[in-house]
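Trainee: here is my input, please return the structure:
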Amino acid sequence: MKKPFIVVALVAGLVIAGLLYWNSRQEDAPSTLILHGNVDIRQVSLAFDGNGRVAQLLAEEGDAVKAGAVLAVLDTRTLALQAAQAQAQIAVQEKNLLRLRNGSRPEEIAQARSRLAAANADTYLANQELLRLQGIASKTAGRGVSVQDLDRAKSSLQVAKARGDEQQKALRLAELGPRAEDIAGAEAQLQVSQAELALLQHQIDLGSLLAPADGVVRSRLLEPGDMATAQRPVFALALTQPKWVRVYVSETDLGRIKPGMGARVTTDSHPEQPIIGKVGYIASVAEFTPKAVQTEELRTNLVYEVRVLVDDGRDVLRLGQPATVELDGGVAP
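Mentor: Predicted structure coming up:
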């Protein structure tokens, strides 16, 4: 009966000893993970979308700029003259299209009718002259009128009839007005000219280099008079947001952090004014890859990049500045 009791007592003793050892390890393990790194921010190389000569630079190195601020301007005088020419051409085409849509004026129709009436009168006179000559010829057995006079009278009548037909068709066209195809063609030509003007205006707008976001000018790479291209940056802009501290965590501490974990960031310049942040990125691949065949010791030397995002409302952090990161409760979840 004593043997089972002894076994139970031994098992209980081992369990208690294990718990005491685990608690002592937990007490010895630091609750705060301290890491060291450098401040990092995004940078933008600003260049014009097209080619041209730099006319003005409106920012200096170190200037704080707001999103949408004009930083540089190209010489766009040639484009402006082309735009003015296109605008004048559009005005002419608009008037022409309006004329086609309105059709013939009443005065033009009245003028066409008058011309038709005159042509009909000429036809009547030519016909009367021919009848008169034919009557004389019939009474005199052809001796009172020459053959040439009769032929000339017949030709005059034919010419008068042709002119009358021409004036009749002209009156018809005036009454119908322009063809639908002519109006559509004028509209299409106007649209082409408007698109050309819009393109010129867009190119003029691209002559102003705008800041894409709030930031600080780090470098001024061109000067007024330089030729700018899409491949030649004019400014290097450091964005004020977002900012983060890039730190590296050893493989043994990797399990103690997780995304979203709260952090405090301090610098040598403001050691008593921590900046609140949080873990935003944990690399899934080691920064430096050891040999293919690893020993237990080599695996513990691996480091992983971690980015701690910070809300630097006072704008005290600078690019590359050393910083200390404290992660509270740096324990694996």
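Trainee: alpha carbons only for contacts and neighbour counts from here, please
Mentor: Fine.
Trainee: in this protein, where's the longest helix?
Mentor: Taking DSSP state H as the criterion, the chain has its longest helix at helix 106-139.
Trainee: any idea how far that helix is from the chain center?
Mentor: Relative to its parent chain, helix 106-139 has a centroid offset of 69 Å by C-alpha atoms, centre = their mean, to the nearest Å.
Trainee: for the comparison step, fold the sequence that follows:
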Amino acid sequence: MPWTKRILYLSVVVLAIVLIFFTINPNTKRDVVYETISASGRIEGRTTELTANSPGKVIELRRDEGESVRQGETLAILNDAAIRAKLDMAAQQLAALEKQLQAANTYLEILTDQVDLEIKQAKASVNVAEAKLQTARAAFTVAEKESQRVKKLEQQQYASEQMKDTAILQTEVRESSIREAEAAVLQTQAQLALAKLGRKRIDAKRAERDALSMQSAQAESSMRELKALIDDWNIQSPLNGTILTRSIELGEQVRPGMPLFTLMDLQRVTLKVFIPETQIGQLTLNQEAEVLIDAYPDRRFPARVKQIAQQAEFTPKNVETREERVKLVFAVELAILDNKDNLLKPGMPADALIVVQAPVNPL
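Mentor: Below is the predicted model of the structure:
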């Protein structure tokens, strides 16, 4: 429809609405008449491009262009034999590492208990040996004193030669016991030192266990990454909307970042129009409006002023006449409030009637 004819058509429609309104409501106050500003534009909307996160082959297509979808609904399914093989291998590797880790933990626990017991027993042996050494030294001291006493008595002829020899023999025996006890102490101390070396074995086994634990964690991380790739094969809609374009075919091999679907929430479409600077002062945010399209001449879609540009611009080039293009206009975005039947789609030409109030003389 040419631009001038469209404006004329809208003006006739508005006048008819006003006449019908006052015919039906003769008691209505006539000191304020609702007027409208008419403008034309195209339906717009925010699109969401759904891309592939992981490589795969399209093995199933469940939705096509023009179909309405719900958030979380599966649109397509991908598959990749190589990734599944990697996942199976990673699962086997993780299972083997977990078994090794379990065995390492069990061995480390047993080794720790064993070393602790050996150290405890070695310490007890050292204590016994040291106690025997103290006893031997005490006995030697007694024997030596007895030998000195008998020696003096023998010099005074109060003790026989036999008594002196016996005392000397006892001293030698006690001295020999000391040497044996000292050797036992040294031996038990060596056994204790050897038992304490078991702690280094524990440290070595603990390091091996920690290395296995790290390998297991890495294998588990690899599995999670592979599972995430597989989860991404289930291509789901991120919103309630309509599929505008489908960019893939059944059997096609896709790569990460490749576009799959373009979606739009048709419940949130807008109409962008351009208002002359002479009329922009009559508009405010949230003003009521109606949207009309040629495809549905009997339908009126309610709307509100959502956004008003702060700076003027020249009329866009898609306006038909040069006279209109050289005018300064302000871009105005109308939010369409009801598109539940998804009749309004991006790119459709549409007309807008923005309701304004202007005081006029009573009829």
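Trainee: TM-score for this pair?
Mentor: The TM-score (TM-score structural alignment, normalised by the length of the first structure) is 0.62; 245 aligned residues with a C-alpha RMSD of 3.7 Å.
Trainee: packing partners of whichever helix or strand comes after the longest helix of the first structure?
Mentor: Downstream of helix 106-139 of the first structure, the next assigned helix or strand under DSSP states H and E is helix 147-176. Contact analysis of helix 147-176 of the first structure by 3 or more C-alpha pairs under 8 Å, 6 or more residues apart in numbering; DSSP states H and E lists helix 106-139 as its packing neighbours.
Trainee: can you pull the buried residues of the helix it packs on?
Mentor: The neighbour-count check on helix 106-139 of the first structure (16 or more other C-alpha atoms under 10 Å) flags 109, 112-113, 115-116, 118-120, 122-123, 126-127, 129-130, 133-134, 137 as buried.
Trainee: quick one, what contacts the residue nearest to Ala170 of the first structure when sequence neighbours are not counted?
Mentor: Nearest non-adjacent residue to Ala170 of the first structure, counting by C-alpha to C-alpha, 6 or more residues apart in numbering: Ala112, 6.6 Å away. Taking C-alpha atoms under 8 Å, 6 or more residues apart in numbering, we find Ala112 of the first structure in contact with Gln167, Ala170, Leu171, Ala174.
Trainee: ok, the counterpart of Pro259 of the second structure in the first structure - contacts?
Mentor: Matched by TM-score structural alignment, Pro259 of the second structure corresponds to Pro233 in the first structure. Listed by C-alpha under 8 Å, 6+ apart, the contact partners of Pro233 of the first structure are Ser45, Leu46, Ala47, Phe48, Leu221, Leu222.
Trainee: narrow those residues to those in strands?
Mentor: In strands, defined here by DSSP state E, the members of the contacts of Pro233 of the first structure are Ser45, Leu46.
Trainee: out of the contacts of Pro233 of the first structure, which end up buried?
Mentor: Those of the contacts of Pro233 of the first structure that meet the buried threshold are Leu46, Ala47, Phe48, Leu222, by 16+ other C-alpha under 10 Å.
Trainee: what residues in the first structure pair up with stretch 126-134 of the second structure?
Mentor: On the first structure, no counterpart of stretch 126-134 of the second structure exists by TM-score structural alignment.
Trainee: next, the buried residues of that stretch.
Mentor: For stretch 126-134 of the second structure, a neighbour-count test (16+ other C-alpha under 10 Å) marks Val126, Val128, Ala129, Glu130, Lys132, Leu133 as buried.
Trainee: same list (the contacts of Ala112 of the first structure) but as JSON lines, adding neighbour count and distance to Ile6 of the first structure.
Mentor: Supplementary listing: the contacts of Ala112 of the first structure in JSON lines, determined by neighbours: other C-alpha atoms under 10 Å; distance: C-alpha to C-alpha, whole Å:
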{"residue": "Gln167", "neighbour count": "21", "distance to Ile6 of the first structure": "135"}
{"residue": "Ala170", "neighbour count": "17", "distance to Ile6 of the first structure": "130"}
{"residue": "Leu171", "neighbour count": "21", "distance to Ile6 of the first structure": "130"}
{"residue": "Ala174", "neighbour count": "19", "distance to Ile6 of the first structure": "126"}
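Trainee: Leu58 of the first structure: which of the residues you listed is nearest?
Mentor: Ala174 (60.9 Å; C-alpha to C-alpha).
Trainee: quick one: contacts for the closest one?
Mentor: Residues in contact with Ala174 of the first structure (C-alpha under 8 Å, 6+ apart) are Ser104, Glu108, Ile109, Ala112.
Trainee: ok, which pair from those residues is furthest apart?
Mentor: For these, the maximum inter-member distance is 10.6 Å, found between Ser104 and Ala112 (C-alpha to C-alpha).
Trainee: just confirm Leu75 of the second structure is within a strand.
Mentor: Yes. According to DSSP: H, G, I helix; E, B strand; the rest coil, Leu75 of the second structure belongs to a strand.
Trainee: number of residues surrounding it?
Mentor: Other residues within reach of Leu75 of the second structure by the criterion other C-alpha atoms under 10 Å amount to 20.
Trainee: who's in contact with it?
Mentor: Leu61, Arg62, Arg63, Asn234, Ile235, Gln236, Ser237.
Trainee: which of those residues map to contacts in the first structure?
Mentor: Retained in the first structure: Leu61, Arg62, Arg63, Asn234, Ile235, Gln236, Ser237, out of the contacts of Leu75 of the second structure (criterion both residues aligned by TM-score structural alignment, their matches' C-alpha atoms under 8 Å).
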